[in-house]
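Student: the following comprises the amino acid sequence and a computationally predicted model.
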Amino acid sequence: MCEKFVNVEKIFGENVFTLGKMKERLPKKIYAEVKNIIDHGGEMSLATADVVAKAMKDWAVEHGATHYTHWFQPLTGITAEKHDSFIMNPDEEGHMLMEFSGKELIKGEPDASSFPSGGLRATFEARGYTAWDCTSPAFLKEDATGAILCIPTAFCSYKGEALDKKTPLLRSLEALSEQALRIARLFGNTEATKVTASVGPEQEYFLVDRGLYLQRKDLIYAGRTLFGAPAPKGQEMDDHYFGVIKERIGSFMKDLNVELWKLGISAKTQHNEVAPAQHELAPIFNNANIAVDHNQLVMETMKKVAQRHGLACLLHEKPFAGVNGSGKHDNWSICTDNGVNMLDPGETPNQNIQFLLVLACIIKGVDIHADLLRQSAANVGNDHRLGANEAPPAIISMFLGEQLEDVVKQLIETGEAASCKEGGRLYTGVSTLPDLAKDATDRNRTSPFAFTGNKFEFRMVGSSDSIASPNTTLNAIVAEAFCEAADILEKADDFDMAVHDLIKEYLTEHQRIIFNGNGYSEEWVTEAERRGLPNIKSMVDSVPSLTTDKAVKLFEKFHIFTKAELESRAEILYETYAKAINIEALTMADMAGKQLIPAVITYTTELAASLSAVSEACPEADVSVQKELLIETSSLLAESQKAFKKLKEVTAESAAIENVEAQAKSYHDKVMPAMTALRAPLDKLEMIVDKEIWPIPSYGDLTFEV
């Protein structure tokens, strides 16, 4: 537990080997070399790496570290680490030596055979490499075993294929920077040397009592409830959102903040979310690469701190049916290294030609690659959330707001935007309250990809997902649009006329992706179909977009993925889906067969005994209630048993399919409906069976007893 009073300035970043600590500990020449590589790329000499490694090791040992690890992000979607101690063989006098070389810092060699590779590696091909990512600072993880020096790394196979989330992200960031610089220089910004994607991911999560969590196999194995009748009260009173934070939750949040601040993670906002037991944490924006690393640490730390408080943190997108699930709003912007946010419209966006071109390029990229952007946010849990009147629909569209929509309309219709709507003032009508400056547009919570002032908010991402894939895709599609625009404008004789015409062309051709209305309405589904926008409803349906000719051309052009790497990821996604649903189906069968159906049999037996006893003791007594309950319960029990057998049957059939795509489709088309069919009667029975007999905690227990 953290101390009562926290000095944030003192503890912030204390467990991070920051540039400041590096500057203090390294010779000036070495530090300058490292800083230049971080800022502009390049290969570090082994001599320099040796100096950095010694300084890093000394700092870590001073903080209690005995081991180091190359911390990487394989295609499991989580992180991986193998701990090696600093201890070397003792000297002749028996003194223990602690060493860490530049070679050990730069490269590691974990076994690559047991991580997902999607066919890139055969099982017997075990060699893989981790490579130090010096652009993301090393840090210390503290736990009961002590402190571990964690070195962020990329992970690749012996043949050089990316086996992780970080490598493609870094490639996409370089592509985006190169192409965005071309746009910046067209508008006279010659001082910029790099453009960075900045990301601020909002993280939603649930907290439940750990004791109750451990009584539910579905939460343990699947991360979500596979059975559960609605609680008497859910979120319909709207009283949890931004409500007073309970003391137990507040204690967790305080401890969590301290842990994150020590890791240099700028956790800023915390509040109750819409659903009972649901909460949110949001950080300040950071470089996209570091933001991805930080978000992985946020999720890991949430789980660790929750356990310390007797809680369980649920990151699944839909832990409970009937109440809102959890997402991760990925706020994305692009900034030059000389301080220009290329998505800042300024006071008069209709006159900001650079902003209008950037906006037009992003509109074009999102329209052309809507399927890829949708796929980047697809996971098993998100299938339960997207389009469920709590999250964006599965149809990609862009919200610009009234001000920009008006500017775009003028440009399309007349080729000029002579005016733009202003925000004005908001008058409260109370003399003691200040009048407020009002934004020029409202927000739209139903939009998957919304402009929110000086950034875009990609609201589709699932709460348990790594944000690496969405940002890799977003960087790639924008880089392509910038590249195509720059190719045209760099050759133009009359730049002003050329950029004017190009903005109008892009907006006219791709305006179908712009939608400012209600994304939850059935009318939008019909309208989106009329516009020709893809409506990809499931993770399984989204996977083919990765390997289309269009996608391969995009990713290979900017050296982000090879065709083989894309095909491997498609195979991994199919495998992941099949494995996840198989686990859920087996867990359902286990719970139904060993817990729920036996409990119902116990209850019906008691009902029958009660009916017989009352009838025998008093033949004139009214036993209609017992009869009615016995008939209803027995009918639902028979329905449950039939569905139970069907689920086991279709699960076995799907598991036997060898082709990964066919298997994933079978789990989606056959096993998922069978799971729904089994859940329905057992959820009804939960509302009938004596609570003392029902073997698992209810929704009310889980969401309100925290």
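Tutor: Everything's here; your move. Numbers count the residues shown, from 1 in each chain.
Student: all contacts plus neighbour counts: C-alpha atoms, from now on.
Tutor: Noted.
Student: strands along the stretch 301-450 of the chain, start to end?
Tutor: Here the stretch 301-450 of the chain has its strands, by DSSP state E, counting those that start in this stretch, at 311-314, 330-336, 398-399, 425-426, 436-437, 449-451.
Student: same thing with the stretch 101-250 of the chain?
Tutor: For the stretch 101-250 of the chain, applying DSSP E, counting those that start in this stretch gives strands covering 107-108, 128-132, 139-143, 146-157, 195-201, 203-209.
Student: closest to R121 out of the ones you listed?
Tutor: The closest of the strands of the stretch 101-250 of the chain to R121 is strand 146-157. By C-alpha to C-alpha, the value is 7.7 Å.
Student: check contacts around L181.
Tutor: By C-alpha atoms under 8 Å, 6 or more residues apart in numbering, the contact set of L181 is 192-195, 336.
Student: comparison target, given below:
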Amino acid sequence: MSNISEIFGSMVFNDDVMKERLPKDTYKAYKKTIMEGKSLDINVANVVANAMKDWAIEKGTTHFTHWFQPMTGITAEKHDSFISATSDGKVIMEFSGKELIKGEPDASSFPSGGLRSTFEARGYTAWDPTSYAFIKDSVLCIPTAFCSYGGEVLDKKTPLLRSMEALNEQALRVLKLFGDTTTTRVITTVGPEQEYFLIDKEVYKKRKDIVFTGRTLFGAKPPKGQELEDHYFGAIKPRVSAFMKELNNELWKLGILARTEHNEVAPAQHELAPIFTNTNIACDHNQLTMETLKRIADKHGMFCLLHEKPFAGINGSGKHNNWSLSTNDGVNLLEPGTSPYDNARFLLFLCAVVKAVDEYQDLLKVSVSTAGNDHRLGGNEAPPAIISIFLGDELTSVLESVEGETAYDKEFKREMAVGVDAIPVFPKDTTDRNRTSPFAFTGNKFEFRMVGSKLSIAGPNMVLNTIVADELSRFADILEKADDFTAELNKLLKDTIKNHKRIIFNGNNYTDEWVVEAEKRGLLNLKSTPESIPYFSSEKSVTLFEKFNVLSRKEIYSRTEIVLEEYCKEINIEALTLIDIAKKDLIPSVTAYIKELSDTANSKKAFMIDIDCETEKSLIYKLSLLASSLYSKTELLENKLLEVKNCNGVEETAYFYRNSIFAAMQEMRAVIDELETNTAKKYWPFPTYGEILFSV
């Protein structure tokens, strides 16, 4: 049994290590750089780099890398050794402050959305001193930002850092109005719950569609799925338990606060949840978590699926983004306290979030829009595409009282008794949880439940931070000019609630009635990525991001193009994979089965002329029709792929992929799934859903 306190953070060049290894003056200068957001002096950087190198070498490391997060959504790294040649033909181990601060990877092959031409290869990685360096696979990893030669950001981290700074500045303005002179920094904290599937590695290798696309493109419903609800929170199987134990150890070494693990709703589905931490670090940690999930699963003979909807007919996987605001001394600004009605500061921050979500529904939906997440959102295990906020009965009543200027006298504090004397009575929460809500208040934080399981949390949190910063900025503009602060505050709260309460919905988000009601309220229902993404480059969005220097107009346009291009590429790969499977595997296999049925019928007739062969005839007839249909639909899909070149621009292309190519794939799937249910097992060339989902 590992000693958690000893192994936790053992592979991280964290604050404790720096206190031990850096001279006091260097350590103070480094911490001041982080707190004040100023650039690091090169002399300080040299001392830090040397200490970092010595520490890493003691851990068995010979190489370092600038670890960054390009627009691919995953991480990137180029390894360099510490080796430097000496004049006598020998080598020494060196690492300078210049190497720590700046790297120069070839940036030509990363997505840029038109910011650079392919021949413009130079890019820079810049050390992010707010996120600790760590050792992964015996390589010293230095978290960095990534930008082009012209200075445009090419990564997901830089805009996130900028948004955190914007929110900090505006939150401090508001706190100052409440007489807070001690808070020096406001940070956003995140605890991203990570859902995933585990399947047997040998089964995975036999499913060409999962190998190429990360999800199944076909598969008939198995006799048993999640109907009995027996997998959720069930006993963890020994093989999975062993995987989870090693996973936890590896995450703890990296300083990742992995805490909760359990079986999720669907067979083979699981969840891991960390403790809250600074959003920037939480983003790094979640990327490391996804990498580690795959690496450890492979060691245990399994494959980890992070796709949002790897299997039809059962729950997909999300990444619930628990977001909150805290001061540098640990005060949660979204904590209602025992009397939220009298907590004016809390109400102002709450109203800022409500107003932000209402005014920028489009951007929140954009931040979670991907080809994979389109399959998941709207299903009965994930929120719908309509953005709304769940506040619960108590807070909703508080806001209604503020709006109506009525006394708040409702009593929500109750005790929970289960009717068994031996079980102690405990306090009952003031509101239930609403798992159908896309944006739910859960005590002292908001849970943004629309984020997809394989998506980087940098984008959604960048949007969240920026839109809330905007509302706090507007609130501060009004209140700073007020002659009577209390009167102006009360009016601001009342007006905000009145104008934006349409976004608050505490009911069942899955019902058809809510769709109708949401439309009446004027809420957006952006069901697919092509519908959502153009809102990112609207003039309203450009004005917002430029106001806080989070993204420039050029950077916004480039990101719009990158996301739409990625959407098209993903569906194109899926379509080509499905065509390949149909032509090379399914049609030949079904044809072989038809031949066996025909041979069987002929043999039976040769043995006895009047013997009954209706079973064979019926199957031959049905399978022949289905095989013919699959062949024609495959040809249709091939022809539609050829039509892509007739589209004008990436937006029109994305709509074509959604409305024509994806629709044609769904038609093919319906035929394939019926073929699967009518083809003998020995002729069906792929593991079925039942074999995949219950393989571990």
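Tutor: Perfect, I can see it now. Quantities reported herein were computed from a predicted structural model and do not represent experimental measurements.
Student: can you pull the TM-score for these?
Tutor: After superposition, the two chains reach a TM-score (TM-score structural alignment, normalised by the length of the second structure) of 0.99; 696 aligned residues with a C-alpha RMSD of 0.9 Å.
Student: which one of the strands of the stretch 301-450 of the first structure lies closest to Y667 of the first structure?
Tutor: Here strand 311-314 is closest among the strands of the stretch 301-450 of the first structure (C-alpha to C-alpha), at 23.8 Å.
Student: which other helices and strands does that closest one contact?
Tutor: Judged by 3 or more C-alpha pairs under 8 Å, 6 or more residues apart in numbering; DSSP states H and E, the packing partners of strand 311-314 of the first structure are strand 203-209, helix 210-213, helix 288-308.
Student: aligned to P673 of the first structure, what sits in the second structure?
Tutor: The alignment partner of P673 of the first structure in the second structure, by TM-score structural alignment, is A663.
Student: next, the buried residues of the helix or strand containing that match.
Tutor: With elements taken from DSSP states H and E, the one containing A663 of the second structure is helix 662-678. Buried positions in helix 662-678 of the second structure, judged by neighbour count with 16 or more other C-alpha atoms under 10 Å: 662, 664-665, 667-669, 671-672, 675-676.
Student: and the equivalent of S5 of the second structure over in the first structure, how far from G264 of the first structure?
Tutor: Alignment note (TM-score structural alignment): S5 of the second structure maps to E9 of the first structure. Distance of E9 of the first structure to G264 of the first structure, computed by C-alpha to C-alpha, to the nearest Å: 11 Å.
Student: who's more crowded, the two?
Tutor: Looking at E9 of the first structure and G264 with other C-alpha atoms under 10 Å, you find the greater number of neighbours at G264, namely 20 against 10.
Student: contacts only, for the counterpart of R376 of the second structure in the first structure.
Tutor: Residue pairing (TM-score structural alignment): R376 of the second structure is matched to R385 of the first structure. The contact partners of R385 of the first structure, taken as C-alpha under 8 Å, 6+ apart, are 317-318, 324-326, 391.
Student: and stretch 521-534 of the first structure, which stretch of the second structure?
Tutor: Under TM-score structural alignment, stretch 521-534 of the first structure corresponds to residues 511-524 of the second structure.
Student: pull out the buried residues from the matching stretch.
Tutor: For stretch 511-524 of the second structure, the neighbour count (16+ other C-alpha under 10 Å) marks 515, 518, 523-524 as buried.
Student: the helix holding A663 of the second structure packs against which elements?
Tutor: Against helix 662-678 of the second structure (3+ C-alpha pairs under 8 Å, 6+ apart) you get helix 553-581, helix 614-643.
Student: that older thread, now render the strands of the stretch 101-250 of the first structure as TSV, adding distance to L489 of the first structure and mean neighbour count.
Tutor: Formatted as TSV, the strands of the stretch 101-250 of the first structure follow (distance: least, C-alpha to C-alpha, whole Å; neighbours: other C-alpha atoms under 10 Å):
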stretch	distance to L489 of the first structure	mean neighbour count
strand 107-108	42	18
strand 128-132	38	22
strand 139-143	44	18
strand 146-157	36	24
strand 195-201	19	24
strand 203-209	40	24
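Student: circling back to that earlier point, quick one: which of the contacts of R385 of the first structure has the most company?
Tutor: Going by other C-alpha under 10 Å, S326 tops the contacts of R385 of the first structure with 31 neighbours.
Student: could you find the closest non-adjacent residue to that one?
Tutor: Excluding the flanking residues, the one nearest S326 of the first structure by C-alpha to C-alpha, 6 or more residues apart in numbering is E317, at 4.7 Å.
Student: in the second structure, what sits opposite the one you found in the alignment?
Tutor: Under TM-score structural alignment, E317 of the first structure pairs with E308 in the second structure.
Student: residue contacts, that match?
Tutor: Counting by C-alpha under 8 Å, 6+ apart, E308 of the second structure makes contact with 316-318, 372-373, 375-376, 452-454.
Student: what about H262 of the second structure, which SS state?
Tutor: Here H262 of the second structure takes the strand state, with states given by DSSP: H, G, I helix; E, B strand; the rest coil.
Student: show me the contacts for the aligned partner of it in the first structure.
Tutor: Aligned counterpart of H262 of the second structure in the first structure: H271 (TM-score structural alignment). H271 of the first structure makes contacts with 241-243, 245, 279-281, as judged by C-alpha under 8 Å, 6+ apart.
Student: buried subset of the residues you listed?
Tutor: With burial judged by 16+ other C-alpha under 10 Å, the buried subset of the contacts of H271 of the first structure is 241, 245, 279-281.
Student: which one among those residues gets closest to E99 of the first structure?
Tutor: E99 of the first structure has its nearest neighbour among those in L281, at 38.6 Å by C-alpha to C-alpha.
Student: any idea which element the closest one lies in?
Tutor: According to DSSP H and E, L281 of the first structure maps onto strand 278-283.
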